[in-house]
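> Need coordinates for the below:
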Amino acid sequence: MTPARILSIAGSDSSGGAGIQADIKTITMLGGFAMTAITAITAQNTCGVTAVEALSPAMVAAQIDACVSDIGVDAVKIGMLGSAAIAQVVADRLEGLGVPVVFDPVMVATSGSVLADAATVAAFERLMALATLTTPNVPELVALGGDEALRARGIAYLAKGGDAEGEMVEDRLVVPGAEPLVWSAPRIATRHTHGTGCTLSSAIASSLGRRVPLVIAVAQAREFVRKALEAAPGFGAGHGPMGHQAVRPN
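A predicted model of the protein is given here:
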């Protein structure tokens, strides 16, 4: 069976727990063929981000063009973008591509480091409009205007509840024209949560690339993340990485 071709447009995590590295692990474990367009290089580990250097928008565009023109793409995942100019050039390249797009509007790392300035967040508007699904966490949803604003703009989104309070984690899928769908599960008590958002969004993209319906794709991705959290290897002194390599797809 030919694997789904999944393009991740995101930043690199030197410690391997999040970003491009988490996306490659996730896509590969789920049977896809992972390709990348790196937007920024970060020096980071489980304790925080110590340096960020964004690539040029032209280089990001060149990476996308190289993948699309030869290998082809079945779905796209967007993560950390690095600058407003990169966000705009990514939107330019994806408009009219005609494949599912999952946009994880990364603003702050799990460690608390800021990864998107105000101009970059403002540029997210085009990407949310073209995305099949946007996956904000609690503070990202607030920064994007909240439920009312996204619904008014007709944005399909998955409101993630992992960083909310409580013993239960609630994720809410909101799609224009349909009733919201809610998943609820007991919180997994662990500090090894580095890369959860990256993993979830790339897992959804992997399923969409195989033409799995959106609701099923979200359910499968949630289960993959939970299994990876439970299989965390215990590395690092801070928010450690998950155990992607220990998860076997159903």
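> use CA for all of it now, contacts and neighbours both
Noted.
> where along the protein do the helices fall?
Here the chain has its helices, by DSSP state H, at 19-29, 57-70, 84-94, 118-130, 138-143, 146-152, 196-209, 214-230.
> Include distance to residue 170 and mean neighbour count when you put the ones you listed into JSON lines, please.
Below are these laid out as JSON lines (distance: least, C-alpha to C-alpha, whole Å; neighbours: other C-alpha atoms under 10 Å):
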{"stretch": "helix 19-29", "distance to residue 170": "22", "mean neighbour count": "26"}
{"stretch": "helix 57-70", "distance to residue 170": "34", "mean neighbour count": "16"}
{"stretch": "helix 84-94", "distance to residue 170": "29", "mean neighbour count": "19"}
{"stretch": "helix 118-130", "distance to residue 170": "22", "mean neighbour count": "18"}
{"stretch": "helix 138-143", "distance to residue 170": "11", "mean neighbour count": "16"}
{"stretch": "helix 146-152", "distance to residue 170": "15", "mean neighbour count": "13"}
{"stretch": "helix 196-209", "distance to residue 170": "14", "mean neighbour count": "29"}
{"stretch": "helix 214-230", "distance to residue 170": "11", "mean neighbour count": "19"}
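> Let's compare: structure for the following, please.
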Amino acid sequence: MTDSSAPPVCLTIGSSDSGGGAGIQGDIKALASIGCFTATVVVGLTAQNTTGVLGRHPVPVDFVRAQFDAVRADLAVRAVKVGTAWSAEHIAAIADLLSGLGVPVVLDPVMVSAAGGDLAGADARAELIGSLLPLAEVITPNVAEARLITGDGTSGARTLAQRMIDLGAPAVVVTSGGEDDGDWFADGLSLVRLDRPNHRTGAEHGAGCAHSALITGLRAHGFPLPEAVRTATELASGAVRDGLTSVGRGVHPVDTLGLPPRSPRRRVPADHV
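Model (predicted):
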């Protein structure tokens, strides 16, 4: 019997960001901010900070499966986010694991980081389209990722959203990163622009991860998909607005937790003066 007072459990499948701003670490923070407990399956490690991705190391597929099996054996997962999947072999394994799971799956096909790192090879595209797209409830690429997936290298978010639907995505949110075209949601029945403020704070690292994680958590809480998308868009925009511009020397991290903009000055006890 499920305890209605317990936090919903979400599973995030993706990569570690050693800088802490995006990836698995960013997902945990975003999900915690809306009252979710987060389990993880780490598919790969990155040597990464706010200036870029400096190194990559995939986790063997067998150990990806072992992590998933351990989580499923013990935790009642209510929704899943899939982030960076690294290779066609990893994508096929993840699709196999998620098949028949029966919970909302949010696919954030992370291929290009905010700091400019290329996180996926071209050989993964066909596997992602063929195996993961049909399992996902919603896909959340940015414009650059949607262009890579669709092969349309020039269109804006509105056209790319429809092209993703044509590829087989049941629903999609294409985020523009502040381009004039805006963010667009499509589900095969409607094509809707998602209005949000365009905050140029220099603190966008982890924005896409936070956005997709927030959609995942809100779906775990029972929000209908359109409402989850609108709310997550608003919350992710606020995380950029309130981004941690004092952290890092490159693209600063977003803030989903409402952290103070800087650490308070330590007070020295009187007897130490």
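> Report the TM-score for the pair.
The TM-score (TM-score structural alignment, normalised by the length of the first structure) is 0.93; 243 aligned residues with a C-alpha RMSD of 1.4 Å.
> hang on, the earlier thing: tabulate the helices of the first structure in a markdown table, adding columns for distance to residue 174 of the first structure.
Below are the helices of the first structure laid out as a markdown table (distance: least, C-alpha to C-alpha, whole Å):
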| stretch | distance to residue 174 of the first structure |
| --- | --- |
| helix 19-29 | 24 |
| helix 57-70 | 29 |
| helix 84-94 | 22 |
| helix 118-130 | 13 |
| helix 138-143 | 12 |
| helix 146-152 | 8 |
| helix 196-209 | 15 |
| helix 214-230 | 10 |
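> For residue 245 of the first structure, find the nearest of these.
helix 19-29 (7.1 Å; C-alpha to C-alpha).
> by contact count, what packs against the closest one?
strand 5-13, strand 33-45, helix 196-209 (3 or more C-alpha pairs under 8 Å, 6 or more residues apart in numbering; DSSP states H and E).
> try it again with 6 Å
strand 5-13, helix 196-209 (3 or more C-alpha pairs under 6 Å, 6 or more residues apart in numbering; DSSP states H and E).
> can you list the residues that contact stretch 62-77 of the second structure?
By C-alpha atoms under 6 Å, 6 or more residues apart in numbering, the surrounding residues in contact with stretch 62-77 of the second structure are 9-10, 41, 43.
> make it 8 Å
With contacts defined as C-alpha atoms under 8 Å, 6 or more residues apart in numbering, stretch 62-77 of the second structure is touched by 8-11, 39-43, 93-94, 97, 103.
> Check stretch 187-196 of the second structure too.
Here stretch 187-196 of the second structure has contacts from 158, 161-162, 165, 170-172, 182-186, 230, 233-234, 237, using C-alpha under 8 Å, 6+ apart.
> And for stretch 202-211 of the second structure?
Contacts for stretch 202-211 of the second structure (C-alpha under 8 Å, 6+ apart): 21-23, 26-27, 30, 50, 83, 108, 113-115, 142, 232-233, 235-237, 239-241, 243-245, 251-254, 256.
> can we see that at 7 Å?
With contacts defined as C-alpha atoms under 7 Å, 6 or more residues apart in numbering, stretch 202-211 of the second structure is touched by 21-23, 26-27, 30, 50, 114-115, 232-233, 236, 240, 243-245, 251-254.
> what range in the first structure matches it?
Aligning stretch 202-211 of the second structure against the first structure (TM-score structural alignment) gives residues 191-200.
> Can you check the distance spanned by the matching stretch, start to finish?
Stretch 191-200 of the first structure has its terminal residues 17 Å apart, counting by C-alpha to C-alpha, to the nearest Å.
> isn't residue 220 of the second structure right up against residue 81?
No: between residue 220 of the second structure and residue 81 there is no contact under C-alpha atoms under 7 Å: 10.7 Å.
> quick one on the thing from earlier: minimum distance to residue 187 of the first structure: which of the helices and strands packed on helix 19-29 of the first structure has it?
helix 196-209 (13.2 Å).
> check the fit of that closest one onto the second structure and give the mean distance.
In the superposition with the second structure, the average deviation recorded for helix 196-209 of the first structure is 0.4 Å (mean C-alpha distance after the TM-score superposition for the first structure).
> Taking strand 33-45 as reference, get the angle to that helix.
180 degrees (axes from the mean of the first three to the mean of the last three C-alpha atoms, to 10 degrees).
> Please say which position in the first structure residue 92 of the second structure maps to.
Aligning on TM-score structural alignment places residue 92 of the second structure opposite residue 88 in the first structure.
> How about residue 31 of the second structure?
By TM-score structural alignment, residue 31 of the second structure lines up with residue 27.
> roughly how far apart are its match and residue 151 of the first structure?
Taking C-alpha to C-alpha, one finds residue 27 of the first structure at 30 Å from residue 151 of the first structure.
> and if you look at residue 94 of the first structure?
Separation of residue 94 of the first structure from residue 151 of the first structure (C-alpha to C-alpha) stands at 22 Å.
> re the thing from before, distance to residue 129 of the first structure added to the helices and strands packed on helix 19-29 of the first structure, as CSV?
CSV is the format used below for those (distance: least, C-alpha to C-alpha, whole Å):
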stretch, distance to residue 129 of the first structure
strand 5-13, 17
helix 196-209, 17
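> what's the closest of those to residue 121 of the first structure?
Between those, strand 5-13 lies closest to residue 121 of the first structure; by C-alpha to C-alpha that is 14.8 Å.
> against the second structure, where does that closest one fall?
The aligned range for strand 5-13 of the first structure is 9-17, by TM-score structural alignment.
> Show the contacting residues for the residue nearest to residue 80 of the first structure when sequence neighbours are not counted.
Spatial nearest neighbour of residue 80 of the first structure, chain neighbours left out: residue 10 (4.8 Å); criterion: C-alpha to C-alpha, 6 or more residues apart in numbering. By C-alpha under 7 Å, 6+ apart, the residues touching residue 10 of the first structure are 19-20, 37-39, 78-81.
> please redo it, this time with the cut-off set to 8 Å
Residues near residue 10 of the first structure by C-alpha under 8 Å, 6+ apart: 19-20, 36-40, 78-81.
> which of these count as buried?
19-20, 36-40, 78-81 (16 or more other C-alpha atoms under 10 Å).
> Right, I'll leave it there.
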